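Asks: model this:
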Amino acid sequence: MIAAALLALLAPVFAAVALLVAGGLGRPVLFRQRRVGRHGELFEVIKFRSMLPPDPRRGLTGDANRLTPLGRWLRSTSLDELPSLWNVLRGDMSLVGPRPLLPEYLSRYSPTQARRHEVRPGITGLAQVRGRNGLSWEEKFDLDVEYVDRRSLLMDLSILGATVRTVLRRDGISAPGVATAPEFLGTPAGTAPTDAPEVTLSTNPSGTVTAQQGRRQ
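Replies: Coordinates of the predicted model:
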């Protein structure tokens, strides 16, 4: 209900940002990418595009080269996240929860870190108001699991309030030394944990793709 109300209320903002993206970055205006949701189910997250498409001939290969001043502003104000309200309306995401990450990371989590998928991912979360991309991956995942264990309506309201302050202060927009955030390579960095779950993707009769986790032998 909140997502539906926000989608209607913010329609003029959506239109204005879409025009800015179309004029500054070209089409498509929206960025779509598969992410991991609750219980390992994959879905397509929707955001406003903040980067130019890869083009080696123009030197547009890394995030730092592809992220434009407009893209940095969209990320710093979190306006690029507004279309994800559609994911909340669909039930793929919640307003509050661990951030949805790439399917490639599934096999790199430890069993404890993988508990972040016990709840729906969120547009904002505990890690986002405690340091955002200024935190290490391990710190983010510790906060994600803390949220899973302690979640409540009061905690969600507190996180939503803290999110407004974080966005206004523009804290933790990017990790030190990188344009956005480094790739998660496992714990310790560069290797997959030996106790990480082994992950396989499967499609059920309805066509939904899910990620199934099992112990490594």
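Asks: CA only for contacts and neighbour counts going forward, please
Replies: OK.
Asks: quick one: the strands in this protein?
Replies: Taking DSSP state E, the strands of the chain run over residues 30-36, 42-48, 94-96, 122-124, 197-203, 209-215.
Asks: sequence B follows; please return its structure for comparison with A:
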Amino acid sequence: MLKRGFDLFVSVTGLLFLLPFILLLAFLIRTKLGSPVLFKQQRPGLHGKPFYVYKFRTMTNEKDENGTLLPDHLRLTSFGKFLRKLSLDELPQLVNVLRGDLSLVGPRPLLMDYLSRYTPEQARRHLVKPGITGWAQVNGRNAIKWEEKFELDVWYVDHQSFWLDIKILFLTVKKVFKSEGINQTGHVTMPVFMGLEEKGRNAPL
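Replies: Presented below is the predicted three-dimensional model:
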């Protein structure tokens, strides 16, 4: 109840306080990157239950001569990189927190396709509500390997507390200002997680 109450307080306060800035960002994104302004994708929540996560878009819709979207690194503009660098693209997720899909702190919600690729131990990351930030995000973010990320997520599941959440939030602010761990070498964010059978493959998200 304390965690949910804190989530509600921060999400409501944040949305009200940041509304003018959020509207300005939406206008700039529409002008520089096109529409839709929001990126919407289904992700697994608590116990793997699907929900739609919202983010500001950071890439254009540029396509090749065959009508196929260009690779992510070619569609990610300098403005999009700026949004990601300061995690401004995550601001719409305060709505997800308000709705109860996300918590402020918890394992990051990944792709639905990954659910069948986890080991039983890795799947324990879904025993708590996913979050905007988490223990893995303040201990490497996208610069660490998937296996390390999942180990950190499961550690959080086993050690979660209100004060640990507060610590993670403060560390998140520090990481954002230092712009640490945004990308993994050679990728816009992280390579696709293929599970144990195809471990090591490098396809961009």
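Asks: before we move on, back to that, now for the strands of the first structure, which one comes closest to residue 60 of the first structure?
Replies: strand 30-36 (17.0 Å; Cα to Cα).
Asks: pull up the aligned stretch in the second structure for the closest one.
Replies: Aligning strand 30-36 of the first structure against the second structure (TM-score structural alignment) gives residues 38-44.
Asks: the matching stretch: how far from the chain's middle?
Replies: On the basis of Cα atoms, centre = their mean, to the nearest Å, stretch 38-44 of the second structure sits 10 Å off its chain's mean C-alpha point.
Asks: same deal with stretch 11-19 of the second structure?
Replies: 19 Å.
Asks: hmm, who's touching that stretch?
Replies: 94, 95, 97, 98 (Cα atoms under 8 Å, 6 or more residues apart in numbering).
Asks: mind redoing it with 7 Å?
Replies: Applying Cα atoms under 7 Å, 6 or more residues apart in numbering, the contact partners of stretch 11-19 of the second structure are 94, 97, 98.
Asks: which of those residues are buried, as a PyMOL select command?
Replies: In PyMOL syntax, the buried subset of the contacts of stretch 11-19 of the second structure is picked out as below (16 or more other Cα atoms under 10 Å):
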select buried, resi 94+97+98
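Asks: the contacts of stretch 11-19 of the second structure into TSV, with extra columns for distance to residue 40 of the second structure?
Replies: What follows is the contacts of stretch 11-19 of the second structure, written out as TSV (distance: Cα to Cα, whole Å):
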residue	distance to residue 40 of the second structure
94	14
97	15
98	16
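Asks: with the first structure superposed, average distance for the match of strand 30-36 of the first structure?
Replies: Stretch 38-44 of the second structure, aligned to the first structure and superposed, deviates on average by 0.4 Å (mean Cα distance after the TM-score superposition for the first structure).
Asks: that stretch: which residues count as buried?
Replies: Under 16+ other Cα under 10 Å, the buried positions of stretch 38-44 of the second structure are 38, 39, 43, 44.
Asks: between the two ends of stretch 96-112 of the first structure, how far is it?
Replies: One end of stretch 96-112 of the first structure to the other measures 20 Å (Cα to Cα, to the nearest Å).
Asks: can you check which part of the second structure that stretch sits on?
Replies: Using TM-score structural alignment, stretch 96-112 of the first structure pairs with 105-121 in the second structure.
Asks: excluding its backbone neighbours, what's nearest residue 35 of the first structure?
Replies: residue 102 (4.9 Å; Cα to Cα, 6 or more residues apart in numbering).
Asks: how close does that neighbour sit to residue 36 of the first structure?
Replies: Counting by Cα to Cα - residue 102 of the first structure and residue 36 of the first structure are separated by 6 Å.
Asks: so what's the alignment partner in the first structure of residue 72 of the second structure up against?
Replies: Aligned by TM-score structural alignment, residue 72 of the second structure pairs with residue 63 of the first structure. For residue 63 of the first structure, the contacting residues are residue 179, by Cα under 7 Å, 6+ apart.
Asks: now do the contacts for the closest residue to residue 25 of the first structure other than its chain neighbours.
Replies: Of all residues not flanking residue 25 of the first structure in the chain, residue 52 sits nearest, at 6.1 Å (Cα to Cα, 6+ apart). Applying Cα under 7 Å, 6+ apart, we find residue 52 of the first structure in contact with 25, 66, 67.
Asks: please say which position in the second structure residue 52 of the first structure maps to.
Replies: Match for residue 52 of the first structure (TM-score structural alignment): residue 60.
Asks: how much space between that match and residue 143 of the second structure?
Replies: With Cα to Cα as the criterion, residue 60 of the second structure and residue 143 of the second structure are 24 Å apart.
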